[in-house]
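[1] Got a predicted model here, sequence first, then my questions.
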Amino acid sequence: MVALRIRNEAMELYFAYGANLNKRECERWFLSQGLSNPLRKSCGRGRLPDMELCFDDDGTGDGRGTVNLHFRRGQWVEGQLFELSPFGWEVLNRKESGDGRCCSPTCVHVFRDTGEVVEAVVYALVTEGRPHFVRPAEAYTSVILEGLDAFGLSRHQLDAAKKGHVPPLMIDTVFVYGTLMQGQGNHGLLAEGASVESITRATVRADMVDLGGYPAAFRTENSQIQGELIRVRRLEQVLRRLDGLEGFTGYHLDSLYHRVLALVDVETGLACDAWIYLLAGSWKNYPVIASGDWRGHRRALNAMKHCTNSG
């Protein structure tokens, strides 16, 4: 599937998703400590996969909820990436660990709008299940909303989380172009439990290679591969099955594929985001499928085989 470009920033990137998005409030806090604000060099939007915003107890005992993260397959959190110097990390760590807070720096993988997957640090108390909701102060959520608006980030997830509601998933679509397509051998994993809502022909900018019994692709700007945009019900359950099929266990090279976001061009003329499974390793030792069409490629191979056997 699409070869992943992982860029190692030597842990220089910080992913902000809460009150640290608010420049005015950050400046005020650092000034009160006699420190310079380290969050001055923004380097674009980031999307943190398989995480969702929530409000829970941060360990200070003040009874007010603090924005946090918990695991939710198929969801993502929008935030902003910042480059920090070594001294900047010391200053930020002082802010995030002060006042009895239990937040700790955690290494995560974040999607950039360019398609890159980069390593970054996030401060959170990441939990597997949905934590107990603790209502935040209105002034606190207003600070976060102001920061989201300043960077043009979505506020829908925060609006739901601050009320203790379960935010809707950002998308409910998967792009497939090999054995998961309609009529192919693994399509049943998508269709199981009447999960498929609609199937539309679509394309993604990439090139395709033949790995034997299934295709793989690598991201390019000048070519496209053909496939299907599938809208599903119960996305979390569907992705759990597909993660198992594709050998996705995280954004490292021990995974066979990585699940990332791609901009999909639909035959109706629209474009939308969808989950797609991308090859984690190198594609260079495999034959290129110039047409970008897995079905057509298999038909051509079968025709050649038939001619050879007939001859």
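    Noted; the coordinates are in hand.
[2] hey, let's count contacts and neighbours off CA atoms from now on
    Noted.
[3] quick one: the nearest residue to F133 once chain neighbours are set aside and R135, what's the gap?
    Distances taken as Cα to Cα, 6 or more residues apart in numbering place D56 nearest to F133, at 5.1 Å, with adjacent residues excluded. D56 is 7 Å from R135, where distance means Cα to Cα, to the nearest Å.
[4] Next one for the comparison:
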Amino acid sequence: MTQNRLYFGYGSNLDWNDWVRHCDENNASPDGLEEREIAWLVGHHLKFHYHSRRRGGGAADVVPINEYHATPGALFDVDECAWSTLVAKEGAPSYYKEKNVLVIGLDGQLHEAVTFVVCDDKIEPDFQRPTDVYHALIHNGLHGRGLPTNGLDMAMQRRFDTPTINHLFVYGTLMSGQSRFTQLEPYVRSQQQASVQGHLHDLGDYPGMKLGDGVVHGQLMELENVEACLERMDAIEGFLGFGRNDSLFDRTIVQVRTEQGIAWAWTYVYAGEVVDDSIIEHGRWF
């Protein structure tokens, strides 16, 4: 039996009706493409530098950048039949091509997936403005999933220097008043109390979080100079890069609950093994 592919969608495929229309126009079944979860493509940003004649304007692409950036979208399970239809919809390999990528899922775990990026010879040197209809497909697809649209806004403004996520959730020695807050403080614009789903473990001199069904209490920091901040925090937390298995802590993306609602933030989860009796039941490090 052929194994389904894990596909990351970030553009028009966030709109189910757009997929169904393509299938209807090509006598194909829309079945076989099943959304699994919302997700983030690490190390890429959204860009409009390809003109699609079929769309009548610019079409989306994701472009590599440093690992302090991430692009929101969705993960899909795709069977072999639907994959053939999807490849045709993307115009691969003439207009878009397949690319293996690393994606953070809703559970904060890293997944290997495939997405489509614009072929090098189809890239234009200038901004290619998408139509209002195409822009709405992406905007509504993100908004309807509770994902931020600021990355789309920045792509429309041709701004690529600011990461989409500018918050950091901390729960241990990086919290205000704790021993290492002085390392984080220069980058903090504002802070508030917050929580995420997970379990807090006592590792001795510091805690470590594992994502799960419990509650971990901490602080949500709004950052300025995000790239410099994360570079510094990566060094402190022993994060060596996505896809590595020798980091002390892994950096990931989580949903954070605050009094103002839900936010998306970077955080660090412990990469080592833990035992149940190390769990801090009340989920607080103080």
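    Nice, thanks for sending it over. These numbers come from a predicted model, not from an experiment.
[5] Now do the shared contacts for D56 and R135 of the first structure.
    Shared contacts of D56 of the first structure and R135, defined by Cα atoms under 8 Å, 6 or more residues apart in numbering, are found at 64-65.
[6] the more surrounded of these two?
    The neighbour comparison of D56 of the first structure against R135 (other Cα atoms under 10 Å) goes to D56, with 23 against 19.
[7] May I have the residues that are in contact with the spatially most central residue of the second structure?
    Nearest residue to the geometric centre of the second structure (Cα atoms, centre = their mean): W40, 1.8 Å. For W40 of the second structure, the contacting residues are 70-74, 103-105, 253, by Cα under 8 Å, 6+ apart.
[8] about what we covered before: check whether the residue nearest to F133 of the first structure really touches P131, as I assumed.
    Yes: using Cα atoms under 8 Å, D56 of the first structure is in contact with P131, at 6.5 Å.
[9] S247 of the second structure: how many residues sit nearby?
    With other Cα under 10 Å as criterion, S247 of the second structure counts 18.
[10] Secondary structure class of whichever residue in the first structure pairs up with it, three-state.
    Under the alignment (TM-score structural alignment), S247 of the second structure pairs with S255 of the first structure. Secondary structure assignment for S255 of the first structure (DSSP: H, G, I helix; E, B strand; the rest coil): coil.
[11] swap in N302 of the first structure?
    Under three-state DSSP, N302 of the first structure comes out as helix.
[12] residue in the second structure matching it?
    With TM-score structural alignment as the criterion, N302 of the first structure has no equivalent in the second structure.
[13] same question, V67 of the first structure
    Applying TM-score structural alignment, one finds that V67 of the first structure aligns to A60 in the second structure.
[14] go on, T106 of the first structure?
    Using TM-score structural alignment, T106 of the first structure sits opposite N100 in the second structure.
[15] Its match touches A113, doesn't it?
    Yes: contact criterion Cα under 8 Å: N100 of the second structure and A113 qualify, at 5.9 Å.
[16] Who has more neighbours out of those two?
    A113 (20 against 12).
[17] Now which residue in the first structure aligns to that one?
    Checking TM-score structural alignment: A113 of the second structure goes with A120.
[18] Am I right that that match is in a helix?
    No: if the criterion is three-state DSSP, then A120 of the first structure is strand and not within a helix.
[19] What ranges does the stretch 151-286 of the second structure have for its helices?
    Assigned by DSSP state H, counting those that start in this stretch, the stretch 151-286 of the second structure shows helices spanning 181-184, 226-237.
[20] deepest of those helices, which one?
    Comparing these by mean neighbour count (mean count of other Cα atoms under 10 Å), helix 226-237 ranks first with a mean of 16.
[21] now the strands for the stretch 101-250 of the second structure?
    Under the criterion DSSP state E, counting those that start in this stretch, the stretch 101-250 of the second structure contains strands at 110-118, 167-170, 188-202, 207-223, 249-258.
[22] Return the list of helices and strands in contact with the fourth one.
    Strand 207-223 of the second structure makes packing contacts with strand 167-170, strand 188-202, strand 261-270 when contacts are defined by 3 or more Cα pairs under 8 Å, 6 or more residues apart in numbering; DSSP states H and E.
[23] Of the ones you listed, which is nearest G151 of the second structure?
    Closest to G151 of the second structure of these, according to Cα to Cα: strand 261-270, at 12.9 Å.
[24] Which strands and helices lie in contact with the closest one?
    Short answer (3+ Cα pairs under 8 Å, 6+ apart): strand 261-270 of the second structure packs on strand 167-170, strand 207-223, strand 249-258.
[25] Enumerate the positions of that strand that are buried.
    Within strand 261-270 of the second structure, the residues that qualify as buried are 263-270, counting by 16 or more other Cα atoms under 10 Å.
[26] Ok, stretch 270-284 of the second structure next?
    Buried positions in stretch 270-284 of the second structure, judged by neighbour count with 16+ other Cα under 10 Å: 270-271, 279-280, 283-284.
[27] how about JSON lines for the residues you listed, with distance to R5 of the second structure added?
    Output for those, formatted as JSON lines (distance: Cα to Cα, whole Å):
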{"residue": "Y270", "distance to R5 of the second structure": "29"}
{"residue": "A271", "distance to R5 of the second structure": "27"}
{"residue": "I279", "distance to R5 of the second structure": "36"}
{"residue": "I280", "distance to R5 of the second structure": "38"}
{"residue": "G283", "distance to R5 of the second structure": "37"}
{"residue": "R284", "distance to R5 of the second structure": "40"}
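[28] Map C54 of the first structure across to the second structure for me.
    So, by TM-score structural alignment, C54 of the first structure is matched to K47.
[29] swap in L229 of the first structure?
    So, by TM-score structural alignment, L229 of the first structure is matched to L220.
[30] Make sure L211 of the second structure is actually in contact with G108.
    Yes: judged on Cα under 8 Å, L211 of the second structure makes contact with G108 at a distance of 7.3 Å.
[31] three-state assignment of the residue of the second structure most remote from its centre?
    Note on the second structure: the largest C-alpha distance from the chain mean falls to N27, namely 33.2 Å (Cα atoms, centre = their mean). Classification of N27 of the second structure by three-state DSSP places it in coil.
[32] distance of it from T85 of the second structure?
    Separation of N27 of the second structure from T85 of the second structure (Cα to Cα): 10 Å.
[33] Which residues are in contact with the closest residue to P49 of the first structure other than its chain neighbours?
    Closest residue to P49 of the first structure apart from its sequence neighbours, by Cα to Cα, 6+ apart: W76 at 4.4 Å. For W76 of the first structure, the contacting residues are 47-52, 170, by Cα under 8 Å, 6+ apart.
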